[in-house]
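**Student:** kindly return the folded structure for what I paste below:
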Amino acid sequence: MAAGLTSLHFLITLYFIVKIPLMFAQDDQFIYNGFNPENLHLNGAAQIHPNGVLQLTNNSQEEEVGHAFYRLPLKFNTSSSGLTQALSFSTNFVFAIVPEIPSKGGHGIAFTIRPSWKFTNVAAGNYLGLLNPSNNGRSTNHLLAIELDTTKAQGPFDKDNNHVGIDVNSLKSNESATATYFSDQEGKNISVELVSGNPMHLWIDYNETEKLLNVTLAPAGITKPNRPLLSTRIDLSQYLLESMYVGFSAATGTVTSDQYILGWSFNKSGQAQSLDVSKLPQLPRQRKSKDRQGQIIMILIIAVVVMLILVTGTAYNSRRKKFEEILEDWEKEYGPQRLTYKNLYNATKGFSDKEFLGAGGFGKVYRGTLPFSNTQIAVKKVSHDSKQGMKEFVAEIISMGRLRHRNLVKLLGYCRRRGELLLVYDYMPNGSLDKFLYSNEKPNLNWIQRFRILKGVASGLLYLHEEWEQVVLHRDVKASNVLLDAELNGRLGDFGLARLYDHGTNPQTTHVVGTVGYLAPELTRTGRATTCTDVFSFGAFMLEVACGRRPIELQGLPEEVVLVDYIFLCCGKGAILDASDPRLEGNYVVEEMELVLKLGLFCSHLVPEARPSMRQVVQFLDGNAKLPELPNDKACFGTSTSNEASDFLLSFPSSFSIASAPSYSSNDSILRSGR
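**Tutor:** This is a model prediction of the structure:
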């Protein structure tokens, strides 16, 4: 007894001295007045601030997902085991949604009960990081979610852009209501705005006997109202399994929000304790949000003034040949995606040598800063012949400008001037990956960084192949087209050779484009690019990152020419790790290195149908699937045994250096051929 009092005295003393939030957890009930990492499983963007605030998403990244779950599974539906434990539960939590743009938040938070705290292949945006278009509505989801939704989805999904919903196995709510609370004093419902940035309190209570689920909302600090916002009869024993996890999921879309949980109380065997708002940690200072609002208003005012000046000076500027552009009637529909040459010229300081980043593919790349917005950009200048294929090409450029994924370089827009096409991308401060692999001017990447880059690029390719509204073939996956952001996350860029087509149809490409060493052998024969040819290129890229060597090096001995052959030789000797990059000095996770090398060979299979899909590649890299045994036959892999590939390589001049191979097109330029 004395020891217990001593421990309690210590915790109370610790709270008043260092201000650590007091937390309580016992079996199937807990209360957190703030959080620490030991309490929760965190996924995605979720993080815990030093003062104990749980942040699920932030407004710096579009299409973002964050998860936080109680660490232990709880017993819910025990009817199948013959036990009599009740299914009833009670929980309440305080949350806050702080939008990037006042009154416009995306996409919301959901309290959820599901079989696992781990997630694979979930979508951001309207799916709130819980499901995706293919599994939404499946009875096998065993999912209950109470959504706090701040965006109205198209179709029958949502009531409005400010509602609370009860979701079972689907993000189409069984019941939903606009966010209000019942004022006991005034005797009426009062509207609240979920994206107000102010803390709010949500109570969720399920009574198994009455099969009644109640959801109650109120601003933080107000006593729980007597009348719930939502009340529906539902038998959760039909949906919940015996062992389930409880927690939160949140997501953003093209519109973003900072989404927080300040405190959480849960009880599986009775009424959950109500949170005392005065004990909860404070939100990060929201004055910045107000400042941002003022900045946005100021930027809009400046933009209007500048637009008036530009309109007034159009006649004068049109006479200045220095900034003359090509502008045809069909381009008017693209509006904001068409950037002015003058702005790009000024952004890059006249395309000065000091802003030159490098040359690749079909043009030179320059760094710049857009006027008025201070957005850092990379501008690629490409030669073109506007007489053939330009309308179709620009249409695809605009389509790809709508791609949104954390591992893709965002295409911001384009400009046409005389014999040039200018493509504008987000600027990546750490440049291309190949500089880190092959140049002494960049530091060596460790294995953790390399493996994260591989997983990120694989996720980006999966999005292009299966998860966007159309299939996107990149057709030039290689280290020089993978750019690194400030945190050294890999982003696949340079969509100059990309091709789009509808899901369920066949691509109509008929020209060989890409880079020697990354070209699938069937591509050199048929000229037809598919998702399988992208997978082959990604396999070569995986081996390149793991080994620190280019796929083909003509300068070496014959056994060193083709990287796939060298790795297969090492594998046959039972020493596949000998192929790893010597600069890593053995500092890597052996299982991960073996997986990457063998998966790279798997993707390099000569038979397209034998290669894995990008979804399978992601599953292998995430450890959610076991890699099959590789065929013990050298003739199954790479390009060295392919007559077509050998003939293709021999067609290059003897002085051509494969070690720095540029992107290649069988018609010199896709912009001339119209693709």
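**Student:** from here on, contacts and neighbour counts on C-alpha atoms
**Tutor:** Fine.
**Student:** His511 touches Asn667, doesn't it?
**Tutor:** Yes. Look at His511 against Asn667 with C-alpha atoms under 8 Å: they come within range, at 7.1 Å.
**Student:** more neighbours: which of the two?
**Tutor:** Remark: of His511 and Asn667, His511 carries more neighbours, 18 against 14, as counted by other C-alpha atoms under 10 Å.
**Student:** distance of the more buried one from Ile552?
**Tutor:** 22 Å (C-alpha to C-alpha, to the nearest Å).
**Student:** what does Phe89 give?
**Tutor:** Phe89 is 61 Å from Ile552, by C-alpha to C-alpha.
**Student:** find the centremost residue of this structure, please.
**Tutor:** Arg406 (3.6 Å; C-alpha atoms, centre = their mean).
**Student:** what segments of the stretch 401-550 of the chain are helices?
**Tutor:** Taking DSSP state H, counting those that start in this stretch, the helices of the stretch 401-550 of the chain run over residues 433-438, 447-462, 521-526, 531-547.
**Student:** give me the contacts around stretch 482-492.
**Tutor:** 406-409, 428-434, 449, 452-454, 456-457, 460, 477, 481, 493 (C-alpha atoms under 8 Å, 6 or more residues apart in numbering).
**Student:** buried subset of those residues?
**Tutor:** 406-409, 428-434, 453-454, 456-457, 460, 477, 481, 493 (16 or more other C-alpha atoms under 10 Å).
**Student:** next, the structure of the following sequence, for comparison with the previous one:
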Amino acid sequence: MLVLIKLILLVVSALVSFASSQDLSITYNGFRSANLSLDGIAEVTPNGLLKLTNATRQEKGHAFFPNPVSFKNPPNSSAFSFSTTFIFAIVSEDPILCGHGIAFVIAPTKGLPGALPSQYLGLFNGTNTGNDTNHVFAVELDTIQSKEFNDINDNHVGIDINGLNSKQAKPAGYYSNDNGIFQNLTLFSGKAMQVWVDYDGTAKHISVTLAPIRAGEPSKPLLSLTYDLSSVLHETMYIGFSSSTGSVLTFHYLLGWSFKMNGVAQGLDLSQLPKLPRVGHKKKSKALTIGLPIILIASLSIGISGVIYRVRIKKKFTEVLEEWEREFGPHRFKYKDLYIATKGFRDKGLLGRGGFGRVYHGVLPSSKLEVAVKRVSHESRQGMKQFVAEIVSIGRLRHRNLVPLLGYCRRKDELLLVYEYMPNGSLDRFLYQQPEYTLNWNQRFRVIRGVASGLFYLHEGWEQIVIHGDVKASNVLLDSELNGRLGDFGLARLYDHGTDPQTTHVVGTLGYLAPEHTRTGKATTRTDVYAFGAFLLEVVCGRRPIEPHSPTEDDILVDRVFSCWKKGQILEAADANMGLDYVKEEVELVMKLGLLCSQSEPTARPSMRQVVLYLDSALALPDLQSLGISATGLSFASQEGFSDFNLSYPSSMDKPFSHASSSAAESLLSGGR
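**Tutor:** Got it, this is the predicted structure:
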């Protein structure tokens, strides 16, 4: 009888536990008294922060709710709805680089045995990532672009199911409730941000939303994916967080967490959340600030030579720094760091030179990151505040086919732009300088599609419209895998969607300038398309748009291609150096598209959205015969009348133009801003 009573009590207890698990609701406004299962390097700080990682490289940290959570009714195979929200912060020791990200995870076990740190985020390893037997659902907040997992960039949010190839991913940011405009966020900014993850078990729909901590939940989610998690989730699972470190020391914090099964997660009380540790150097003590002058005075007689030396060094590295520039924060580099990185801007590290300045290879002393540093001149009359603001804005662009602009520095009459280093240099080096390695057609076509994708992102994919202003082969750089990346944003201009650009200076490179640009001085998306058309022909034909010293009459490339097309032999204009192993239809498509983009009438040119569709064969290219394209409608703007404008050289390594145009080619960056 006693045994029967115990058995009944056990069954009742199990049923109560199961029912409560179905309606589980947890809320942690800080983790000081939270009952969590921690492993790896995860810990709870004295003030209640859940610190998933510390100053240890190549390690992982996990924090899980200790009890299993029921995600299904045993008779029913359909997964329940659930909702969670949490507040996190990622703090890196380096203002430019970051370690790896953080992930909310639902897994069959707590601890995720066998998972690796670094790019695996403490979730999987090289053997099991992508396996359906993992039964893992995760939302990653990733700060490293791992190409093996097809990451879109180094600052994204993704929905992961059984592996790190995200089912859906987008750049980190949110849609403002005020105007619906997308606002970018930097995950490792050190600032607290809030995430909402919701799964509708009836509609089989996942939504993920991100926002600054005090912005409130946006009405439009960042990620929206229809996916049935019933086959992924077991009847009982564990919920928690995972993070990992790589080579750059990075701290991952959670300030609060709320989870609700079959309902909406309770909102977090921001007033109760623990404070993040102070980022940056501590203030100097009074003993130091008061005692130091005394020490200096006392040792003045014996240290006068040292003081003079330091003054000279300080003068050598003096920068232009005005009060308004402080708002741009981490985008500002110290001149001293760039001087050390480039070993004093020695000619040995010179990567190239042109009308806008010289470019040097360097290695940043703190992070060991390889960079390309461009030194250009500026004039104070050009409104430097607006210029730097635009440079910083462009530094927020994130696309796999753009060269990342990391920041800038000002010193005396110099402006230094810092880019990520591209090991294979510029495309024109492969086209014109007869290297030992020539690009075949497949490589050229991949570069073309990449640059088109990057331009489409600039024109339509970002919060503002970005006009590059100088699309050409010498401004397309190749990464370690020979992917094309559009770089050199020295002439770029930004303006809001729905407005007209106001630039009234002709800047760019002769041969790539649209006719209306030379007349009105206004750079638009259509002028970028014109330059892209010249670029297409340049890559396919292996010739510059204009050959000033050509002994033949075919010194204008677009005229040569048009002539071949009219004769029905357009492939005659193709570069013989790329061999004969190419798809004829692709080469013809690109050359015809180059002619289409080179039309003198701006409205007749396709948009970059259409260009991408043409290149992907998702849209049929119109018949050029039916468009009535003529040689006069395709000719490049002549050199006549250009002496009053600022033009750049056609290549970073080219000689200046002929005598008639050499004065026109001498340009300053400030002339176009």
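**Student:** still on that earlier bit, counterpart of the residue nearest to the centre of the first structure in the second structure?
**Tutor:** Counting by TM-score structural alignment, Arg406 of the first structure corresponds to Arg400 in the second structure.
**Student:** try Arg450 of the first structure
**Tutor:** Per TM-score structural alignment, Arg450 of the first structure is aligned with Arg444.
**Student:** for its match, give its distance to Ile26 of the second structure.
**Tutor:** 55 Å.
**Student:** so those two - more neighbours on which side?
**Tutor:** Higher neighbour count among Arg444 of the second structure and Ile26: Arg444, with 21 against 14, using other C-alpha under 10 Å.
**Student:** list the residues that contact the more buried one.
**Tutor:** Val539, Val540.
**Student:** all strands for the stretch 1-150 of the second structure, in order.
**Tutor:** 25-28, 37-40, 43-44, 50-51, 60-64, 69-70, 82-92, 102-107, 137-142 (DSSP state E, counting those that start in this stretch).
**Student:** now for these, which one comes closest to Gly407 of the second structure?
**Tutor:** strand 82-92 (17.0 Å; C-alpha to C-alpha).
**Student:** got the angle between the closest one and strand 102-107?
**Tutor:** Relative orientation of strand 82-92 of the second structure versus strand 102-107 (axes from the mean of the first three to the mean of the last three C-alpha atoms, to 10 degrees): 140 degrees.
**Student:** could you report the neighbour count for Gln434 of the second structure?
**Tutor:** 10.
**Student:** which position in the first structure pairs with it?
**Tutor:** Checking TM-score structural alignment: Gln434 of the second structure goes with Asn440.
**Student:** how near is that match to Asp434 of the first structure?
**Tutor:** From Asn440 of the first structure to Asp434 of the first structure the distance is 11 Å (C-alpha to C-alpha).
**Student:** between Phe89 and Ile552 of the first structure, who's got more neighbours?
**Tutor:** Ile552 (24 against 21).
**Student:** so who does the more buried one touch?
**Tutor:** Taking C-alpha under 8 Å, 6+ apart as the test, what Ile552 of the first structure contacts is Val516, Gly517, Val561, Val562, Leu563, Ile658, Ala659.
**Student:** alignment lookup: the second one to the second structure.
**Tutor:** Going back to what we said before, that points to Gly517 of the first structure. Per TM-score structural alignment, Gly517 of the first structure is aligned with Gly511.
**Student:** so the residue nearest to Gln599 of the second structure when sequence neighbours are not counted versus Ile570 of the second structure, what's the distance?
**Tutor:** In space, Gln599 of the second structure comes closest to Leu634 once its chain neighbours are excluded; the distance is 4.9 Å by C-alpha to C-alpha, 6 or more residues apart in numbering. Here Leu634 of the second structure is placed at a distance of 15 Å from Ile570 of the second structure (C-alpha to C-alpha).
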